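Visitor: My questions concern the predicted model and sequence given below.
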Amino acid sequence: MIEKLVLMSEMLQAQLRYPSSEASATETFADTLAEDFKDLKEYITKALSGVTANTWQINCSAISAGINRICTILYSLYASAIRSGDSPVRKAQIRFCKKLSSQIEELIWIIGVLAPGMISKNNAAPLSTYLPARLRIRSKSKALSELIPLLDEHCRPIIEIIQSAINNLLKPGKPVSFRLLEYLEELLEVLQGVKEDYPGTTINYRLHIKLITYNFNYPRYVAYCNGKLEEKFGSDSIIEKITNLSWYEMELRRIIPVPGKALFEAPMQSAQYSLQLYVTEEIKYLQLINALPSGSNVDKIRLKLSVAETSLLFLGMSELDLIEDKNFNHLTLQISRFFSTIQAESVSKESVRSNAYRYKPETIVSLIKKLLELINWLRSK
């Protein structure tokens, strides 16, 4: 097994050093790949030569990084070939990528037998693993459309959000890790289970539970859920909102996520945490408002900025951590309560949020001009 591992690294290196007619179409990549394979063979030889445990670990890390780099290059080459039209060169590039990827896949398998865990699940999967997995994932993703007639009007768009996330993550030329392929296949399999009826639950409820349990922390999903929650309770009284949101918060806390599962790993927050944070901050704010004496007025700070400029300014400060409040929905509530603008004495939180995320180029220009005035004033001090 060890001899085969070293021999394979030599053969792969030689194949690139002396390109065949198929490989000749890859001259741009061949030199880089040949050097990578040369380094890979060296690290494999060192790792298997009875060196110290510390040196073994160093070489194992180098082997994993080297294979990841080679797989990433082959993703780029394959995507380039797909985009280049139906030509002999294109076909040669595709054959070359597939053949080389199959050999890389076998190399990874041998390394896995000799040293389990050496190849990280976050490494890019070889094309020979990725391409059939992508077909399966896309097929299962399309099958989710069968759920749309069974869902209510609020949950139907979530299917499109899931499908959009998958399409974005599986774009040609974008390396995909073993971990992500495994996660997507498992998630889609689990989502098919929402059709199974459980007493006391609806298919809409089961869809959310499975997405949160499997930590589908796609930003669009979290934003959509928060928006729908606000829409659902928007016309309620403050007390009713607090009661309903408290129930929702309790339901979120009861969910037990599957360990180690996530669409995006750290530092991206989990879907459960992000949804819970929004609800918790909304409850705190509503409790604060409810505690104010009836008819109390707040003296607002008047800004010589438009609503759009104000929204963009606070969004920027939030993104750059100049404001500790990480919940922008909560921040919009505070802005609407304590600030007025040259356009309006009363600014709704909906207007603040809408202008923050749908700003126009002229808003950026005008805000930059005003910020430059502030910078020049600071420089004069």
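Guide: Okay, I see it. Numbering: from 1, shown residues only.
Visitor: from here on, contacts and neighbour counts on C-alpha atoms
Guide: Will do.
Visitor: Which helix runs longest in this protein?
Guide: Criterion DSSP state H: the longest helix present in the chain is helix 53-83.
Visitor: what about the helices in the stretch 251-381 of the chain?
Guide: Per DSSP state H, counting those that start in this stretch, the stretch 251-381 of the chain carries helices over the ranges 271-291, 307-319, 328-338, 349-357, 361-379.
Visitor: picking up where we left off before, flag every buried residue along the longest helix of the chain.
Guide: 56, 59-60, 62-68, 70-82 (16 or more other Cα atoms under 10 Å).
Visitor: Just want the angle from the helix or strand just after it to helix 53-83.
Guide: Sequence-wise, the next helix or strand downstream of helix 53-83 (DSSP states H and E) is helix 88-114. For helix 88-114 against helix 53-83, the angle by axes from the mean of the first three to the mean of the last three Cα atoms, to 10 degrees is 160 degrees.
Visitor: Mind giving me the packing neighbours of helix 88-114?
Guide: helix 2-17, helix 53-83, helix 127-143 (3 or more Cα pairs under 8 Å, 6 or more residues apart in numbering; DSSP states H and E).
Visitor: relative to helix 2-17, how tilted is that helix?
Guide: 160 degrees.
Visitor: Reformat the helices of the stretch 251-381 of the chain as a markdown table; add mean neighbour count and distance to residue 250.
Guide: Output for the helices of the stretch 251-381 of the chain, formatted as a markdown table (neighbours: other Cα atoms under 10 Å; distance: least, Cα to Cα, whole Å):
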| stretch | mean neighbour count | distance to residue 250 |
| --- | --- | --- |
| helix 271-291 | 17 | 9 |
| helix 307-319 | 20 | 28 |
| helix 328-338 | 18 | 19 |
| helix 349-357 | 18 | 26 |
| helix 361-379 | 12 | 41 |
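Visitor: would TSV of those helices with distance to residue 93 be doable?
Guide: Below are these laid out as TSV (distance: least, Cα to Cα, whole Å):
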stretch	distance to residue 93
helix 271-291	40
helix 307-319	43
helix 328-338	48
helix 349-357	42
helix 361-379	42
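Visitor: what about versus this one:
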Amino acid sequence: MKYELVELEQYIHDRLPPEILPVDEKLREKVAVHSHYLSLQVQRLRTIFKEDLAAMKDLERARIYVPVHALSILDICGQLANWFQAAKEKGQNQLMEFYSRIDRLLSDLLQILQKTLPAAFDTSLPIPFTIYNDHLPHIRQLIDGISDLKPLLDHHNQPVIDLVQTEITSIWASPREVTYHLLEYTTRLLTALSEIKDRTVPNYSHYLHTAVLIRLNYNSPKYIERCIFKLIEKMDEMNNLEKLITIDFYVDELSKIVPLKSDCLISDEHSALDQLKAWTFQEKKKLEKPLLATQQQKELEKLFLDLSVDELAALTYGAQKAGFTRKDDKLNLFRQIIAFIRTIGTDNIAIDSFANKTYKPKEAAKVSMRAKLRLLDDALR
């Protein structure tokens, strides 16, 4: 789809073959009006960019200004054209609904361009990409508008919606595209996640990606809601310990970044954060094993993550045989077992203290950090 901006009108025309127009004459007249309006919008787009085509080519190569570079605009218009094509299979009433919604989307797109272009070529800005944050809510409105078309499309068109959302949200493809506040926030996130130490923890990249998305889109409650419930779906892939760590982490992070104000309501007067907290309370009730006291939990995690794989396997097996549960004073018990293991070493440690078995260090060499979390969770049963 490497189209020059001046070819936009022809591009859309090519994607709207005459046969998609309805047979009914009156309806055809209405469609003609909508088609004329679409043509006018295209002309306005061409006027806006008339003096900046050379700059737009540079932007297209750099792919820095996602909302304003020519390729993205053409992609969006191309998807609108695809929906025209899909409309012919939906019946005449829904066809008109498509036209009406597409008109609004084009209008939103025009607003984005009008708000963006004056600043797009302002070289006085420290980082050109910072303009993205200024019109982010308008872009989100466009994405929400596109997503609203989903009920009118069959499931085969979901990739179309995903494509547009991915194109506009793929702003962290390189360090050049990271604004100062995003860089600072990412650093803070990485610091917080470093408590888990190992980045092979399941869904690590999802934690970071979701949190950054939420940070960038705090003015769009619908988008935050989607991020939250996508995260909740991921919870099914985690064990109890991973769930609890994740829940606490996100409640804490969202408490810092989600504005609790009247225009951030989603439904039934509950904000995205309220919904997450409510879900957290319900989920924690379902988990039979309560969290350790905050301070003890941190100390326990530190002790646990500092263990070698050999010590881990010996500790886990020994702890299970010692028969402790989450109701016991786990921190002291762990300390005693760790001290015992480190005193006598793990090379030739005999687990006879706990059971009539001998521990084989080679078997522990395969234990990853991901397995460590699961082993600890098993040991705490």
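Guide: Everything's here; your move. Since the model is a prediction, treat every value here as computed from it, not as a measurement.
Visitor: Any idea what the TM-score is?
Guide: After superposition, the two chains reach a TM-score of 0.31 (TM-score structural alignment, normalised by the length of structure 1), with 205 aligned residues with a Cα RMSD of 7.3 Å.
Visitor: so what's residue 287 of structure 1 closest to, chain neighbours aside?
Guide: Leaving aside its chain neighbours, residue 287 of structure 1 sits nearest to residue 242 (7.4 Å; criterion: Cα to Cα, 6 or more residues apart in numbering).
Visitor: Of all the residues in the host helix or strand of that neighbour, which ones are buried?
Guide: Using DSSP H and E, residue 242 of structure 1 maps to helix 238-254. For helix 238-254 of structure 1, a neighbour-count test (16+ other Cα under 10 Å) marks 238, 241-242, 244-246, 248-249, 252 as buried.
Visitor: which other helices and strands contact that helix?
Guide: Helix 238-254 of structure 1 sits against helix 271-291, with contacts defined as 3+ Cα pairs under 8 Å, 6+ apart.
Visitor: and the helix it packs on, what does it pack onto?
Guide: Partner elements for helix 271-291 of structure 1 (3+ Cα pairs under 8 Å, 6+ apart): helix 203-213, helix 219-233, helix 238-254, helix 328-338.
Visitor: Report all helices and strands that the last one contacts.
Guide: It refers to helix 328-338 of structure 1. Using 3+ Cα pairs under 8 Å, 6+ apart: helix 328-338 of structure 1 touches helix 271-291, helix 349-357.
Visitor: which residues are in contact with the last one?
Guide: In this case it means helix 349-357 of structure 1. 307-308, 310-312, 315, 329, 332-333, 335-336 (Cα atoms under 8 Å, 6 or more residues apart in numbering).
Visitor: roughly how far apart are residue 61 of structure 1 and residue 43 of structure 1?
Guide: Computed as Cα to Cα, to the nearest Å, the residue 61 of structure 1 to residue 43 of structure 1 distance reads 9 Å.
Visitor: and what of residue 17 of structure 1?
Guide: Taking Cα to Cα, one finds residue 17 of structure 1 at 19 Å from residue 43 of structure 1.
Visitor: And residue 9 of structure 1, by the same measure?
Guide: 10 Å.
Visitor: Also residue 285 of structure 1?
Guide: On the measure of Cα to Cα, residue 285 of structure 1 and residue 43 of structure 1 end up 58 Å apart.
Visitor: Could you do residue 103 of structure 1 as well?
Guide: 18 Å.
Visitor: When the two are compared, which one has more neighbours?
Guide: The neighbour comparison of residue 103 of structure 1 against residue 43 (other Cα atoms under 10 Å) goes to residue 43, with 22 against 17.
Visitor: mind listing what the residue lying closest to that one once chain neighbours are set aside touches?
Guide: What sits nearest to residue 43 of structure 1 in space, not counting adjacent residues and going by Cα to Cα, 6+ apart, is residue 59, at 5.4 Å. Listed by Cα under 8 Å, 6+ apart, the contact set of residue 59 of structure 1 reads 43-44, 46-47.
Visitor: Just the ones in helices from the residues you listed, please.
Guide: Those of these lying in helices (DSSP H): 43-44, 46-47.
Visitor: Which of the residues you listed ranks first by neighbour count?
Guide: Result: residue 43 is most packed of these (other Cα under 10 Å), 22 neighbours.
Visitor: For stretch 336-344 of structure 2, buried residues please.
Guide: Those would be 337-338, 341, for stretch 336-344 of structure 2 by 16+ other Cα under 10 Å.
Visitor: and if you look at stretch 102-113 of structure 2?
Guide: Applying 16+ other Cα under 10 Å to stretch 102-113 of structure 2 flags 102-103, 105-106, 108-110, 112-113 as buried.
Visitor: Out of those residues, which sit inside helices?
Guide: Those of the buried residues of stretch 102-113 of structure 2 lying in helices (DSSP H): 102-103, 105-106, 108-110, 112-113.
Visitor: and the angle for the strand or helix carrying residue 157 of structure 1 with helix 127-143?
Guide: Per DSSP H and E: residue 157 of structure 1 is located in helix 156-169. Angle of helix 156-169 of structure 1 versus helix 127-143, following the same axes, to 10 degrees, is 160 degrees.
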